[in-house]
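Engineer: This is a predicted model, with the sequence first.
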Amino acid sequence: MDKLTRGKIESLEEKILSPLAMKSKYSQGRNYPEKEHSYRSVYQRDRDRIIHSTAFRHLEYKTQVFVYHEGDYYRTRLTHTLEVAQIARTISKILCLNEDLTEAIALAHDLGHTPFGHAVEEVLNELMKEVGGFNHNVQGLRVVDFLEQRYPNFKGLNLSFETREGIIMHNPQRGKMCCDSLEFSQYAQPTLEAQVIDIADEIAYDSHDLDDGIKSGMIKEEELRKVPLWNVTYKKVKEEYSNLNKELRVCLIIRSLINFQVTNLIDSTRKNIKSLKMISVKDVRSCKKRAVAFGQTLNQLREELRGFLFKNLYSHWRVLRMSDKAKRFVKSLFYVYLNNPALFPSVFKKNVRKGKDTKRTICDYIAGMTDRYALEEYKKFFDPYEKV
């Protein structure tokens, strides 16, 4: 049997992938030079390093909207990440982009997220405002560049430029705001693979928040039918399957919503590529406008859907109460460590002794916690009956 070597993989990419795809052969490489692998491309190695990282495992116990102990059927950062990767791979495959790079960025895109979702990101940003603030994309880059300790010759995972760029620049608004590095600001746009992640993230996020919101009872399906994007899909499912129970009907509607959005994105992106006259990766990177985007009509429909989610789920009193609790006890933990760095675990004590910024060290420690670990730490410090 013939062996598929790295060289053959690179040759296949040249034959199969679009001229707009980022081919592994042309990667800008790693910060620390390494010998190439015999049968894995640069992006395949990135993907594998991310999967085996500590930060990736921790995603299982970091939540999106609902705290982990609220119920086992709610999404976590890990399930969200896997859903983003699946959607993104599908889009990349159809557009003939580099699936390995797409998957690597997708699997890493949330590595910098805090426990308890965006609420804790907000409070850490407030606590860190005098020393640079906090942003989960920037933190994701810190994780893969410095905080992961798995190799003897360098800090971090030593990922390729394109994967690292995708982590911090996949979202256009957050990427430009938080990127003050010339390393990533040299291009107007990231690769198409990174652009795909931004949209796949949105599709996955909205879809599973609808699913989890309905399961939790915070979202009433009857109210959702007033939202045009949901209602159109609901009617199609109802016409095809008239006697479904609510649970199965919701599953079919959400599946159809994902399919509809992915199809629209692929068609719209192809039109954008043609109208923008893109014929190379250089064109992608120098363009003022992103090519990977929904059509205008779907964008408007999605805005209405997201408005509904904000009003009925993200602003629900139960979610706000959970967010407020998380903010208060994370802030309490932060000041406990700040006032007494001796309470740090040994690896973080070492960073403080080396003269590294104490606040940033605390921030790294808290951001890396799972929901469960953060709750346990809080109880150890503030519950007099809890063992230390």
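Structural biologist: Cool, got the structure.

Engineer: When you work out contacts or count neighbours from here on, use the C-alpha atoms and nothing else.
Structural biologist: Will do.

Engineer: quick one, what contacts residue 119?
Structural biologist: For residue 119, the contact set (CA atoms under 8 Å, 6 or more residues apart in numbering) comprises 323, 324, 326, 327.

Engineer: Am I right that the last one sits in a helix?
Structural biologist: To tie it back to what came earlier, the one meant is residue 327. Yes - Residue 327 sits within a helix when classified using DSSP: H, G, I helix; E, B strand; the rest coil.

Engineer: For residue 6, which non-adjacent residue is spatially closest?
Structural biologist: residue 39 (4.2 Å; CA to CA, 6 or more residues apart in numbering).

Engineer: any idea how far the one you found is from residue 145?
Structural biologist: 24 Å (CA to CA, to the nearest Å).

Engineer: between those two, who's got more neighbours?
Structural biologist: Each of residue 39 and residue 145 has its neighbours counted (other CA atoms under 10 Å); residue 145 has more, 18 against 15.

Engineer: Show residues contacting stretch 209-226.
Structural biologist: Stretch 209-226 has contacts (CA under 8 Å, 6+ apart) with 65, 73-75, 230-231, 234, 250-251, 254, 308-309, 312-313, 316.

Engineer: returning to that earlier point: which one (most neighbours) among the contacts of residue 119?
Structural biologist: residue 326 leads the contacts of residue 119 on contacts (other CA under 10 Å) with 22 neighbours.

Engineer: How about the contacts made by that one?
Structural biologist: Per CA under 8 Å, 6+ apart, neighbours of residue 326: 116, 119, 120.

Engineer: In addition, the following structure is provided for comparison:
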Amino acid sequence: MLAPYACLPDQSRGRLYPERTSSFRSPFQRDRDRIIHSSAFRRLKHKTQVFVEHEGDYYRTRLTHSIEVAQVARTISGVLNLNTDLAEAIALAHDLGHTPFGHTGEDAMERLMAPYGGFDHNAQALRIVTRLERHYADFDGLNLTWETLEGIAKHNGPVIGPNADKKHEGPLPYALAEVNAMWDLELDTHASAEAQVAAIADDVAYSHHDLHDGLRSGLFTEDDLMDLPVTGPAFAEVDAIYPGLEKMRRRHEALRRVFGRMVEDVIAVAQNRLSAAQPKSVDDIRHMGTTIIRFSKPLYQELKAIRSFLFHRMYRAPSVMAERARVTQVVNDLFPLFLREPALLPAEWQADIAAATDEVVLARIVADYVAGMTDRFALQEHARLCG
């Protein structure tokens, strides 16, 4: 039984292009399945999370990260009696718009696209699922439900209005504005509880696996984590229960406790807030003016300390910064090259290029192509075209 504030499949606002309903899958199950079978989702296996894709077989990629986020989202939404299929669909789609080379590539693309309407990976994910996936006979994109599109657009909170994220002030990225013009996503409100679960699951997943990947890379050691909140007590608990445990098992046992602490905290806070607010519908969730799914204040402060540690010891480590500089140059070289010589793009892109009415439209087509590249393909094309 779903909670009254969950997104109910039979009350979905539907799809932009009407389709026959399935006899054995809900609308949100179909969304999830279309995302999994999309070309953009498959490409995530060769897109970086922190380390460039080819640097090691054990580091997370965007694909493994998305699967981990979906697992956490299903767990939390199941306990809260939310729609697990919708939460999973949003979680699986949330990184579809990422460029090659993770946030490094996105930073480069934002600068390059500033004269042409900007670039944002959430907006680009919407562009992918509404326009760039071209496999169906009756429409471009995946023709996802309104609820899934809403979740992709604003799982991190309202995009416009008084409650919007102040870090992204300014005009809407063109890709988001285009989709919102086709179908009003109510960008000034919060998203459903399922979308909020997907957002917090993203935080849980990367906070956990970046610790794991940082240890495996040798950028820091277990001893460095002993003085941090959450991680220090987790290792101390493992040492007390399993003295002398082999290194890799000790690491896994400690980090799974960190993982569990975050998930349990989110569930407890959500249950308390939902009990106090007594929302009667999903629209009550959207119009609360604040998120219903969040970390407790004490844990949030502790996680800030961990993220500060990761920022300095991992994301800004000298070896990582050197690689960031190298791959930034790759994007900085490829984008203007394709903008000057669009004939270099594959044949299937040439019809769109021929229909481009001005440089802005052309730049957005080039951005679609470059942003869709995997790490490996971007490096190969750069070597082939730029030497």
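Structural biologist: Okay, I see it. A quick note: this is a predicted structure, and the numbers were derived from the prediction, not measured.

Engineer: quick revisit: buried subset of the contacts of stretch 209-226 of structure 1?
Structural biologist: Neighbour counting by 16 or more other CA atoms under 10 Å classes 65, 74, 75, 230, 231, 234, 250, 254, 308, 309, 312, 313 among the contacts of stretch 209-226 of structure 1 as buried.

Engineer: Which of the residues you listed lies at the shortest distance from residue 125 of structure 1?
Structural biologist: residue 65 (18.6 Å; CA to CA).

Engineer: which position in structure 2 aligns with that closest one?
Structural biologist: Counting by TM-score structural alignment, residue 65 of structure 1 lines up with residue 50 in structure 2.

Engineer: dump the residue contacts of the closest residue to that match other than its chain neighbours.
Structural biologist: Nearest residue to residue 50 of structure 2 in three dimensions, chain neighbours excluded: residue 102, at 6.5 Å (CA to CA, 6+ apart). Residue 102 of structure 2 makes contact with 47, 48, 49, 50, according to CA under 8 Å, 6+ apart.

Engineer: wait, doesn't the second one sit right on residue 100?
Structural biologist: Yes - with contact defined as CA atoms under 8 Å, residue 48 of structure 2 and residue 100 form a contacting pair (6.7 Å).

Engineer: out of those two, which sits in the busier spot?
Structural biologist: Per other CA under 10 Å, whichever of residue 48 of structure 2 and residue 100 has more neighbours is residue 100, with 33 against 28.

Engineer: what's the matching residue for that one over in structure 1?
Structural biologist: In structure 1, the residue matched to residue 100 of structure 2 (TM-score structural alignment) is residue 115.

Engineer: returning to that earlier point: out of the contacts of stretch 209-226 of structure 1, list just those in helices.
Structural biologist: 230, 231, 234, 250, 251, 254, 308, 309 (DSSP state H).

Engineer: Distance-wise, check the last one relative to residue 205 of structure 1.
Structural biologist: From residue 309 of structure 1 over to residue 205 of structure 1 the distance is 11 Å, taken as CA to CA.

Engineer: now swap in the first one and tell me
Structural biologist: Counting by CA to CA, the gap from residue 230 of structure 1 to residue 205 of structure 1 is 15 Å.

Engineer: now swap in residue 245 of structure 1 and tell me
Structural biologist: Separation of residue 245 of structure 1 from residue 205 of structure 1 (CA to CA) stands at 24 Å.

Engineer: Neighbour count for these two, which is higher?
Structural biologist: Each of residue 245 of structure 1 and residue 205 has its neighbours counted (other CA under 10 Å); residue 205 has more, 17 against 9.

Engineer: what residue of structure 2 takes the place of the more buried one?
Structural biologist: Using TM-score structural alignment, residue 205 of structure 1 pairs with residue 206 in structure 2.

Engineer: Let me know the helix or strand that its match is in.
Structural biologist: helix 193-217 (DSSP states H and E).

Engineer: And that helix against structure 1, how far off on average?
Structural biologist: Superposed on structure 1, helix 193-217 of structure 2 shows a mean distance of 0.5 Å to its aligned residues (mean CA distance after the TM-score superposition for structure 1).

Engineer: Right, I'll call it a day here.
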